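Engineer: The sequence isn't on hand, but the structure is:
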């Protein structure tokens, strides 16, 4: 599995040369902090996460690693993003993403096989039947993650500009944001999260 990992720790670890080049475009290092070049108010303490030589569990036992195997590819994430906004048909995906048709066909098949998309036929008047792709319940359950990733991009990559898309609660128009809550319903900041290994 090709991985691209930014580890904010007492040293900066990057895997994959392309990823390193992209990260250097987005971040700069100053006084022990990684600072977003697009939005300098966003800073990450390098020492917030203790240095580790390896993860607490191997990738083949980790559901995060398994999820990345399914959705971690660039084209796959862009297809899921388009599906989240209502794109359903092959030609529309292709026009939206400018993805090579053979690549798009393969990614759509993989997402259907993985259970994230549902494939069903549709027929426009006077046209032959063609498939359309909609998010399954499993695919729709990725919405909080995709919204969280969108809001991460707004914060770190948005150059302080208002985000082009916002998310609201249906019926009230109250703005929503991705957040963690504990079993008592209290919000938990990222720096308050601790990893517990079963065993």
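Structural biologist: Okay, I see it. Predicted model, so just to flag it, every value in this text is computed and none were measured.

Engineer: CA atoms for contacts and neighbours, from now on please.
Structural biologist: Fine.

Engineer: Looking at the chain, which residue reaches furthest from the middle?
Structural biologist: Distance from the C-alpha centroid of the chain, by C-alpha atoms, centre = their mean, peaks at residue 126 (38.7 Å).

Engineer: before we go on, here's another structure to hold up against the first:
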């Protein structure tokens, strides 16, 4: 009888962090998502703002569309050929939390000498916002009191 591990595709990992990195672990993917959260949607906007090579951008956009993070929509400007824009799906918009966590970490432990480049703030009021760990009951938790423990599907491989 085959073990559960041998029946899964070789690229599928049980660890959710590993699976996330398989999709998002390449820096360009996260930078494309960041810029999409800032309102960019066109290939040329991503290419010009990020300085990413066109072939790499094409590959990253394809991966993000296939994963359901971005949605591809056609458009045509007058006198031009059909082109595509890329828009965040609900799945893509939810990555805002991941990017804010990375930003908070870098601002604390790897700051840019010229100062903070992006701020996290409430829309409309400009009030500073940050991520925090909260229990299921809504209590604010101390980071030192939280661990990443093995879950019910964890196995020793």
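Structural biologist: Yes, it's here. Being a predicted model, the structure only gives us computed values, none of them experimental.

Engineer: Quick check: TM-score for this pair?
Structural biologist: Aligned and superposed, the two chains score 0.81 in TM-score terms (TM-score structural alignment, normalised by the length of structure 2); 141 aligned residues with a C-alpha RMSD of 1.8 Å.

Engineer: before we move on, back to that, which ones are touching the residue farthest from the centre of structure 1?
Structural biologist: If you count contacts by C-alpha atoms under 8 Å, 6 or more residues apart in numbering, residue 126 of structure 1 has none.

Engineer: try the one 5 residues further on
Structural biologist: Contacts here follow C-alpha under 8 Å, 6+ apart; on that basis residue 131 of structure 1 touches 89, 90, 119, 120, 121, 122.

Engineer: The counterpart of the second one in structure 2 - nearest residue in space that isn't next to it in sequence?
Structural biologist: Superposed on structure 2 with TM-score structural alignment, residue 90 of structure 1 falls opposite residue 43. Residue nearest to residue 43 of structure 2 in three dimensions, not counting chain neighbours: residue 85, with 6.7 Å by C-alpha to C-alpha, 6 or more residues apart in numbering.

Engineer: Make sure the one you found is indeed in a strand.
Structural biologist: Yes - assessed by DSSP: H, G, I helix; E, B strand; the rest coil, residue 85 of structure 2 belongs to a strand.

Engineer: Test my guess that it contacts residue 44.
Structural biologist: No - shown here, residue 85 of structure 2 and residue 44 do not form a contact pair, counting by C-alpha atoms under 8 Å, at 9.5 Å.

Engineer: Who has more neighbours out of these two?
Structural biologist: Between residue 85 of structure 2 and residue 44, counted using other C-alpha atoms under 10 Å, the more crowded position is residue 85 (16 against 13).

Engineer: and the aligned partner of the more buried one in structure 1, what does it touch?
Structural biologist: For residue 85 of structure 2, the aligned residue in structure 1 is residue 132 (criterion: TM-score structural alignment). By C-alpha under 8 Å, 6+ apart, the contact list for residue 132 of structure 1 reads 88, 89, 90, 119, 120, 121, 122.

Engineer: measure the nearest residue to the second one once chain neighbours are set aside to residue 81 of structure 1 for me?
Structural biologist: To tie it back to what came earlier, the one meant is residue 89 of structure 1. Spatial nearest neighbour of residue 89 of structure 1, excluding adjacent residues (C-alpha to C-alpha, 6+ apart): residue 132 at 4.7 Å. Using C-alpha to C-alpha, to the nearest Å, we find residue 132 of structure 1 at a distance of 16 Å from residue 81 of structure 1.

Engineer: go on, residue 7 of structure 1?
Structural biologist: 25 Å.
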